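> Could you look at this predicted model? Sequence included:
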Amino acid sequence: MTKNNRFFDVCIMCALAEEAKAVLEVISRRCGVSFEQGYSTSDNYEYRYTMIQNNKGESLLIHVSWPPDNGPLETSLHFKPVLKESHPRFVAMTGICAGDKRKVKLGDLVIVDRAFIYDNGKIVIGEDGQREPLHDVKTYNADPSVLQAVRLFDSWKPVVTKLKRPSSMRQQREWLLSKLLEEATPQLQKIDLKELEKHVPDWRKIVQELQGGPGSYLTKEWTLKNPSSIHQLRYGKEVFPFKDPPQPESHIAPMASGSAVRSDNPFKDVQIPVRGTVAIDMEGAAFYRTVEEFSNIRSLLVKGVCDYADKNKDDTYHRYASLVSATYILCFIQEYVTEERMPGSREYQPYGRESPFLLWNVPYRRNPFFTGREDLLEQLHEKLTATKAAALTQPQAIS
């Protein structure tokens, strides 16, 4: 355990502890490293850190943190001291978001080019007696050089395909309805239990939903109420039964942030001020806004779509979306954060008068783990253990 008194190359911020766990898991597994605990000097909050290698074999010191509570205010209050103490070259936020189902699929990645707070402004009563929002929006943007690199970045794709993708509730539901149309399995009990659990792991919950409500599909005997209506779905606008895409896609697009979790499909409203918005979360705008205070730090916000912010909202895709976004950001860090793009020897501009200016004139970043010197240490060992005498000398550095 240590106090944060060093420079970090990269800070990864997560809004939820479960998102931070996904980051730790992905980096540990992909890079073969373990994390150590650290504590910030300003508020004594815990963080985790480790050393990894980028694609050029350069060492990167990684800092992973999460706020004590969720929401935009907590994100800003927690994240500013992190940047102030750690002086990273690059910062990222990963995690989960809700997506517009007309534009994205579950598990897709949203690479946020700009974020905004969608519930800023004023609400009035219109002439029709309905509430009318008058938006007052300011967007907070990713670094242009980062976005340029993102547009041709695709080395994350073969890595993400190795992640086990859960079956969406829609895929499970439509597989079951299609199976009940078959002559051999007109009733739920006729379906082999192993096959049922393989294709519909949440079948108990889904059966209950299909039996409930005025538009229910199943009878109390677990048969289709109206087989012909299900059969007609095969000739609709979308393919029936629905199948989840084999791998996620990435979308470089705006994201809206608000102060509440939504399950009322709010996308038509949040797209009024920024029409290209494809996702919503609670912390994205606060993240980019906080980074704006540090002009020498580059940043990127990446989130995985875990639901559609509608009445069918559930937690099925939380873990997968967290892992996908963490995997993407790790691959991007290893590709993008290099001495060539962001020299580690640059001078840091301290934030605020109370922040001490840390002197470091060596043209390489500090390496607290003292790694990458195996050849030199081997030579030193051979010299010191030889039969003849050996000595360590230091040429005069200052005349």
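Noted; the coordinates are in hand. In this text the structure is predicted, and so the values were computed from the model without any measurement.

> switch to C-alpha atoms for all contacts and neighbour counts from now on
Fine.

> Against which helices or strands is whichever strand or helix holds Val91 packed?
Taking DSSP states H and E as the criterion, Val91 maps to strand 90-99. Other helices and strands packing on strand 90-99, by 3 or more Cα pairs under 8 Å, 6 or more residues apart in numbering; DSSP states H and E, are strand 10-14, helix 17-31, strand 279-281, strand 298-307, helix 318-336.

> Following the chain onward from it, which element is next?
Moving toward the C-terminus from strand 90-99, the next helix or strand (DSSP H and E) is strand 109-117.

> so how far is Tyr336 from Arg262?
Note on Arg262: its distance to Tyr336, by Cα to Cα, to the nearest Å, is 34 Å.

> Check the helices and strands packed on strand 90-99 for me and report the most buried one.
Sort those by mean neighbour count, taking mean count of other Cα atoms under 10 Å, and strand 279-281 sits at the top with a mean of 30.

> Quick one: the helices in the stretch 101-250 of the chain, in order.
144-151, 157-160, 169-181, 193-199, 203-211, 227-232 (DSSP state H, counting those that start in this stretch).

> on that earlier part again, turn the helices and strands packed on strand 90-99 into TSV, including distance to Gln208.
Shown next, in TSV, are the helices and strands packed on strand 90-99 (distance: least, Cα to Cα, whole Å):
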stretch	distance to Gln208
strand 10-14	35
helix 17-31	29
strand 279-281	29
strand 298-307	20
helix 318-336	22
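
> To Gly258, which of these lies closest?
Ranking the helices and strands packed on strand 90-99 by proximity to Gly258 (Cα to Cα) places strand 279-281 first, at 6.5 Å.

> And that closest one, what does it pack against?
strand 90-99, strand 250-257.

> Let me know which of those strands is tucked in deepest.
Most buried of these by mean neighbour count (mean count of other Cα under 10 Å) is strand 90-99; its value is a mean of 28.

> That strand relative to strand 10-14, how many degrees between them?
20 degrees (axes from the mean of the first three to the mean of the last three Cα atoms, to 10 degrees).

> so which of the helices and strands packed on strand 279-281 comes closest to Val110?
Using Cα to Cα, the nearest of those to Val110 is strand 250-257, at 4.9 Å.

> continuing past that closest one, what's the next helix or strand?
Assigned by DSSP H and E, the successor of strand 250-257 is helix 267-270.

> The structure to be compared is supplied as follows:
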Amino acid sequence: QYDEGKREKDEFLSDIRQARISKEWLAAAQSLDPRDLPSFGHPNGGERKLWLMHKLYQGFDPRVLPARKRYFADGEWSSTLVDLEKSGELLIEGTSIKLTEVGRSAVERSLVMDVDPPKTLPFEIKTGPIASGNVVVKNGMTWDMLKRSGVRTVLGLEMEAATIGEIAKQCGIGEWIVIKGVMDHADPNKADRFKPFAARASAEALRKFLIGRFSV
């Protein structure tokens, strides 16, 4: 629970409480592979191009994002850049990659046209701390606050998991787990288009985990 504490004039003094799952269940979660889940899918060429251009549009350098390796197999990155250069949607200047006006128009058109949630994505299952709070966050600043509080390994922000962990602790339940679908970076780019996909993918991962733990 990351938002408990004391608000001073110029800073927030956090009083972070942690609820830990068992080491056995953590190890089982770390072994989960998403590639055989229905919501997992490898992107095609058009989807790779759109992902790259969307990240540039949002102000990210797609070369350093962890998702790049899931969208681009060996050799696909350079060929995609060449194709986007030829189409006039992208410009490479020195070591910088920039969208052209044509590229920006393509991204903005996709933001208008692509309103349905995706059916498949090359998502990844990660294990680690989840930070729970009482407000919806989209300012992009909470990550820095958590780092200053000494919690630098948080993988996601949400609003329910800490309660589940606390109740499990109070009831003497030693084995519990929360699986959440992360759909944005809790910054101004936050949107709800991916919410149904995130819910479905996390449910599939939870089902796989439970079948693996309790099937006989």
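Received, thanks. Please read these numbers as outputs of a predicted model, since none were measured by experiment.

> whereabouts in structure 2 does the strand holding Val91 of structure 1 align?
Against structure 2, there is no aligned range for strand 90-99 of structure 1 (TM-score structural alignment).

> what does that strand contact?
9-16, 19-20, 105-106, 278-281, 284, 287, 297-309, 318, 321-322, 325-326, 329, 337 (Cα atoms under 8 Å, 6 or more residues apart in numbering).

> give me that answer again for 6 Å
10-14, 19, 278-281, 297-309, 321-322, 325-326 (Cα atoms under 6 Å, 6 or more residues apart in numbering).

> Could you dump the helices of the stretch 101-250 of structure 1 into TSV with distance to Met255 of structure 1 and mean neighbour count added?
Shown next, in TSV, are the helices of the stretch 101-250 of structure 1 (distance: least, Cα to Cα, whole Å; neighbours: other Cα atoms under 10 Å):
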stretch	distance to Met255 of structure 1	mean neighbour count
helix 144-151	15	13
helix 157-160	22	15
helix 169-181	24	19
helix 193-199	33	13
helix 203-211	31	15
helix 227-232	36	14
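
> Asp375 of structure 1: which of the ones you listed is closest?
With Cα to Cα as the criterion, Asp375 of structure 1 lies closest to helix 157-160 of those, at 31.5 Å.

> separation between the equivalent of Ser132 of structure 2 over in structure 1 and Tyr47 of structure 1?
Using TM-score structural alignment, the equivalent of Ser132 of structure 2 in structure 1 is Ser257. When Cα to Cα is the yardstick, Ser257 of structure 1 and Tyr47 of structure 1 sit 25 Å from each other.

> can you check Lys21 of structure 1 too?
Counting by Cα to Cα, the gap from Lys21 of structure 1 to Tyr47 of structure 1 is 12 Å.

> How about Ala142 of structure 1?
For Ala142 of structure 1 relative to Tyr47 of structure 1 (Cα to Cα), the value is 24 Å.

> Of the two, which one has the most company?
Tyr47 (23 against 20; other Cα atoms under 10 Å).

> contacting residues around the more buried one?
Contacts of Tyr47 of structure 1 (Cα under 6 Å, 6+ apart): 37-39, 64-65.

> And the residue nearest the centre of structure 2?
The residue lying closest to the centre of structure 2 (Cα atoms, centre = their mean) is Val182, at 4.0 Å.

> Which residue in structure 1 aligns with that residue?
Match for Val182 of structure 2 (TM-score structural alignment): Val305.

> In a markdown table: the helices and strands packed on strand 279-281 of structure 1, plus distance to Asp154 of structure 1.
Listed next are those as a markdown table, based on distance: least, Cα to Cα, whole Å:
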| stretch | distance to Asp154 of structure 1 |
| --- | --- |
| strand 90-99 | 17 |
| strand 250-257 | 9 |
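
> Can you say which of those is nearest to Val274 of structure 1?
Minimum separation from Val274 of structure 1 across these (Cα to Cα) falls at strand 250-257, 7.6 Å.

> re the thing from before, so which of the helices and strands packed on strand 279-281 of structure 1 gets nearest His199 of structure 1?
Set against His199 of structure 1 and scored by Cα to Cα, these come closest in strand 90-99, at 24.5 Å.

> tell me the angle that closest one makes with helix 318-336.
Here strand 90-99 of structure 1 points in a direction 150 degrees away from that of helix 318-336 (the same axes, to 10 degrees).

> burial count for Tyr317 of structure 1?
Tyr317 of structure 1: 22 neighbours (other Cα under 10 Å).

> what's downstream of the one helix or strand Tyr47 of structure 1 maps to, the next helix or strand?
Per DSSP H and E: Tyr47 of structure 1 is located in strand 46-53. Scanning forward in sequence from strand 46-53 of structure 1 by DSSP H and E, the next helix or strand is strand 59-65.

> other SSEs contacting that next one?
strand 10-14, strand 46-53 (3 or more Cα pairs under 6 Å, 6 or more residues apart in numbering; DSSP states H and E).

> so where is it in structure 2?
So strand 59-65 of structure 1 sits over no part of structure 2, by TM-score structural alignment.

> how big is the angle separating that strand from helix 17-31?
160 degrees.

> Buried ones in the helix or strand just after strand 59-65 of structure 1, by neighbour count?
Toward the C-terminal end, the helix or strand that comes next after strand 59-65 of structure 1 (DSSP H and E) is helix 72-86. Residues of helix 72-86 of structure 1 classed as buried by neighbour count (16 or more other Cα atoms under 10 Å): 72, 74-76, 78-80, 82-86.

> Serialize these to TSV and add fields for distance to Lys3 of structure 1.
As requested, those are exported to TSV (distance: Cα to Cα, whole Å):
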residue	distance to Lys3 of structure 1
Pro72	26
Glu74	21
Thr75	21
Ser76	21
His78	16
Phe79	16
Lys80	17
Val82	12
Leu83	14
Lys84	14
Glu85	10
Ser86	11
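
> still on that earlier bit, rebuild the helices and strands packed on strand 59-65 of structure 1 as a markdown table, extending it with distance to Asn120 of structure 1.
Formatted as a markdown table, those follow (distance: least, Cα to Cα, whole Å):
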| stretch | distance to Asn120 of structure 1 |
| --- | --- |
| strand 10-14 | 23 |
| strand 46-53 | 32 |
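
> between those, which one is nearest to Glu292 of structure 1?
When those are compared by Cα to Cα, strand 10-14 sits nearest Glu292 of structure 1, at 15.1 Å.

> residue range for that closest one in structure 2?
Residue span in structure 2 matched to strand 10-14 of structure 1, by TM-score structural alignment: none.

> now for that strand, which elements pack on it?
Using 3+ Cα pairs under 6 Å, 6+ apart: strand 10-14 of structure 1 touches strand 59-65, strand 90-99.
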